[in-house]
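Colleague: okay, predicted coordinates and the sequence, questions at the end:
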Amino acid sequence: MSLNTEQEQVSAFLTYLQMERQASSYTVANYAKDIEHFFAFFSEQGRETPLDQISYTDIRQYLRSLNENEYARKSVARKLSALRSFWNFLQREHAVRDNPFRFVSTPKAEQRLPVFFYEDEMRAVIEGIDQTTDLGKRNLAIVELLYAAGIRVSELTGITVEDLDLAIGTLLVSGKGRKERYVPVGSFALDALENYLESARPNLASKAAEQNDQLFLNYRGGPLTDRGVRKVLNAAVEDAALKSRISPHVIRHTFATHMLNEGADLRTVQELLGHKGLSATQIYTHVTKDRLREVYRNSHPRA
């Protein structure tokens, strides 16, 4: 492969991520931004450094700039991961001789406990949704499904009508790396989904110029996007008069935390969340331990 310009090299790398690595569109977009940010750093300094001449010293200068601009460790780690992968690709394609990023250590991630809703807060979000309109019925089905299945927002927006089996209460989910898994769906979510499919989705679908099989539709009848889901959740929290911040991942954290609090084993929760290994799921055990200590302190007479 002949990669003569930086633009061609970046384009080839992003195609490689999509086709060979089967990375999600979210990952590809973020990697593209991270690489562009690295190039912009040198451009702002008035330097036009060829990629095969980038050195360890150059990278340290870039990291120092990130630190001065107070980038979070997680953001720095992701940028390094994107750039290291990019240079590995360039080395594989013989566009550069060496990968200077192999000498750079990745900062340790900050151990932040996931934010989640307590049961009464989650109930307030659900009960505050107006169920008298087509969009309200859709919104209730979205929140109930996120809470019932613990799926990611990218997984939610990728669901088709055929992926949902109301009869046996299961959902086929396409996760990271296009790995598929079946997840059970609780009775409350099934009721909300059935109501949406029967009395709301047909009305929304009729507004579209072209029909599609996506489960969740926007007000024009087109596929609902990640951004659309976030708007739905923000409105639900405002209607519930909660001060907490919300995102699809907060509901995912809530699902995992409530499952473990009620006695589910870690391996089961790992499978339901679609995590590759237990390490990504174990952070929720810290939350449940904190919850146990709180209950103990509030309940034991000699705590």
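Modeller: Received, thanks.

Colleague: hey, let's count contacts and neighbours off CA atoms from now on
Modeller: Noted.

Colleague: doesn't Arg181 belong to a strand?
Modeller: Yes: counting by DSSP: H, G, I helix; E, B strand; the rest coil, Arg181 is located in a strand.

Colleague: so how far is Asp213 from it?
Modeller: From Arg181 across to Asp213, the span is 19 Å (CA to CA, to the nearest Å).

Colleague: do the same with Ile251
Modeller: According to CA to CA, Ile251 stands 25 Å off from Asp213.

Colleague: where do the helices sit along the protein?
Modeller: Taking DSSP state H to define them, one finds helices in the chain at 6-19, 25-44, 56-68, 73-92, 119-127, 134-149, 153-157, 187-199, 201-205, 226-239, 248-261, 266-273, 283-299.

Colleague: if we can go back for a sec, Ile251 and Asp213 - which one has more neighbours?
Modeller: Between Ile251 and Asp213, Ile251 has the larger neighbour count (other CA atoms under 10 Å), namely 27 against 15.

Colleague: how about that one, nearest residue that isn't a chain neighbour?
Modeller: Spatial nearest neighbour of Ile251, chain neighbours left out: Tyr147 (5.8 Å); criterion: CA to CA, 6 or more residues apart in numbering.

Colleague: how about the contacts made by that neighbour?
Modeller: Tyr147 makes contact with 251-252, 254-255, according to CA atoms under 8 Å, 6 or more residues apart in numbering.

Colleague: alongside the first one, take a look at this:
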Amino acid sequence: MDWNSGINGFKSYLLLERSLSKNTIDAYEQDIIKLQTFFSTEYNAKGPLSLTYPDLSDFIIYLNELGLGARTQARIISGVKAFFRFLLLEDLILDDPSELIDGPRLSRKIPEVLSYEEITKIIETIDLSEDHGHRNRAMLETLYASGLRASELINLRISNFYPDIGFIRVVGKGNKERLVPIGETAIDQILIYMEHYRSKLKTIQKGFEDHIFLNRRGKMLTRVMLFTIIKNAKEKAGIDKKVSPHTFRHSFATHLVDGGADLKAVQDMLGHESITTTEIYTHLDNQYLRDVMMTHHPRNKKK
């Protein structure tokens, strides 16, 4: 098997079996193309099936010498590991030469968190007398009520909004759907916006009839517009922090965990595949983990 057929097979596997998005697949492809380039030189020509652990170690040294940042190197190495797992699953290799490869250690970056009071201040700066004031208020309430990603919010559909039972259906990363609860305050704001403001738009462009949040031209909002709305609101509130849609998402998760919510429930609401990701977002402290163990482990229960 040559490099081209290997990369094409890998892309099909990522699409059909792992259901990854086009952007993610493209990123993986670029990682493997870097590997292919390194092992396609005249003095270093090797196919994907003949690579060994020492070969991959040389490749990592090469990445480091290029001056790539630790995070970029880690992402490329992750893509390479996924590629060799694919070859192993397809029985194209007997052993995985990337198994013992370690990426650079990454610092654990904790995103900014807003307090409940700061969230309230930001939301209350929205002027409901202005055009789209009720839309903007509804969007911020929904971000904090359900911990949505920016793309999930702007793509939220009327057909996926169930106010009678207090849930929304969200299409997340990799086109994976999940049901997320939404609070009464956010529901009320969405209904007010839809009934009194969205319904009075002069025109709704074709293809956007089912989108809840629309711009003045009757089209879906952009991520940039959502970032701008939040930036303007936080500046009016006098909050000296970097605030983005993700800040609302992280604050949502943090406040739930601080209030005693089950970590698995928070994981499901955020749409994380791994509980480890949820732990990073909610920066659990050691005392919380100890309390969970002492409360739930059968050896620690008082008789």
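Modeller: That came in fine, so what should we check first? Keep in mind it's a predicted model, so treat the numbers as computed, not measured.

Colleague: after superposition, what's the TM-score here?
Modeller: Comparison of the two superposed chains (TM-score structural alignment, normalised by the length of structure 1) gives a TM-score of 0.74, and 286 aligned residues with a CA RMSD of 3.7 Å.

Colleague: how close does the residue mapped onto the residue nearest to Ile251 of structure 1 from structure 2 sit to Glu90 of structure 2?
Modeller: Tyr147 of structure 1 maps onto Tyr144 in structure 2 when the alignment is built from TM-score structural alignment. The gap separating Tyr144 of structure 2 from Glu90 of structure 2 is 43 Å, by CA to CA.

Colleague: and Ala109 of structure 1, which of the helices of structure 1 is closest to it?
Modeller: Nearest to Ala109 of structure 1, of all the helices of structure 1, is helix 73-92, at 5.8 Å by CA to CA.

Colleague: just the buried residues of the closest one, please?
Modeller: Residues of helix 73-92 of structure 1 classed as buried by neighbour count (16 or more other CA atoms under 10 Å): 73, 76-80, 82-90.

Colleague: so how far is Val269 of structure 1 from the aligned residue in structure 1 for Leu256 of structure 2?
Modeller: Mapped onto structure 1 by TM-score structural alignment, Leu256 of structure 2 lines up with Met259. For Met259 of structure 1, the distance to Val269 of structure 1 equals 7 Å [CA to CA].

Colleague: tell me which of the two has more neighbours.
Modeller: For Met259 of structure 1 versus Val269, neighbours defined as other CA under 10 Å are more numerous around Val269 (21 against 18).

Colleague: surely Phe103 of structure 1 touches Ile59?
Modeller: No: counting by CA atoms under 8 Å, Phe103 of structure 1 stays clear of Ile59, with 9.9 Å between them.

Colleague: okay, the two: which has more neighbours?
Modeller: Comparing Phe103 of structure 1 with Ile59 by other CA under 10 Å, the one with more neighbours is Ile59, at 17 against 10.

Colleague: state the distance from the corresponding residue of structure 2 for that one to Asn4 of structure 2.
Modeller: When structure 2 is aligned by TM-score structural alignment, the residue opposite Ile59 of structure 1 is Leu56. Plainly put, Leu56 of structure 2 is 19 Å away from Asn4 of structure 2 if you go by CA to CA.

Colleague: that older thread, need the helices of structure 1 in a markdown table (columns: distance to Pro107 of structure 1).
Modeller: Converted to a markdown table, the helices of structure 1 look like this (distance: least, CA to CA, whole Å):
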| stretch | distance to Pro107 of structure 1 |
| --- | --- |
| helix 6-19 | 24 |
| helix 25-44 | 16 |
| helix 56-68 | 11 |
| helix 73-92 | 6 |
| helix 119-127 | 35 |
| helix 134-149 | 32 |
| helix 153-157 | 27 |
| helix 187-199 | 40 |
| helix 201-205 | 46 |
| helix 226-239 | 29 |
| helix 248-261 | 23 |
| helix 266-273 | 25 |
| helix 283-299 | 19 |
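
Colleague: out of these, flag the one nearest Leu171 of structure 1.
Modeller: Checking these against Leu171 of structure 1 by CA to CA gives helix 134-149 as the closest, at 8.5 Å.

Colleague: check contacts around Gln73 of structure 2.
Modeller: Neighbouring residues of Gln73 of structure 2 by CA under 8 Å, 6+ apart: 63-64, 103-104.

Colleague: cool, Lys176 of structure 1 as well?
Modeller: The contact partners of Lys176 of structure 1, by CA under 8 Å, 6+ apart, come to 23-24.

Colleague: now swap in Arg230 of structure 1 and tell me
Modeller: 247-248.

Colleague: structure 2: which residue goes with that one?
Modeller: Per TM-score structural alignment, the equivalent position to Arg230 of structure 1 in structure 2 is Phe227.

Colleague: and that match, how far is that from Asn136 of structure 2?
Modeller: Here Phe227 of structure 2 is placed at a distance of 11 Å from Asn136 of structure 2 (CA to CA).

Colleague: before we move on, what about Ile123 of structure 2?
Modeller: To Asn136 of structure 2, Ile123 of structure 2 is 9 Å away according to CA to CA.

Colleague: quick one: which of those two has more around it?
Modeller: Set Ile123 of structure 2 next to Asn136 and count neighbours by other CA under 10 Å: Asn136 wins out with 23 against 20.
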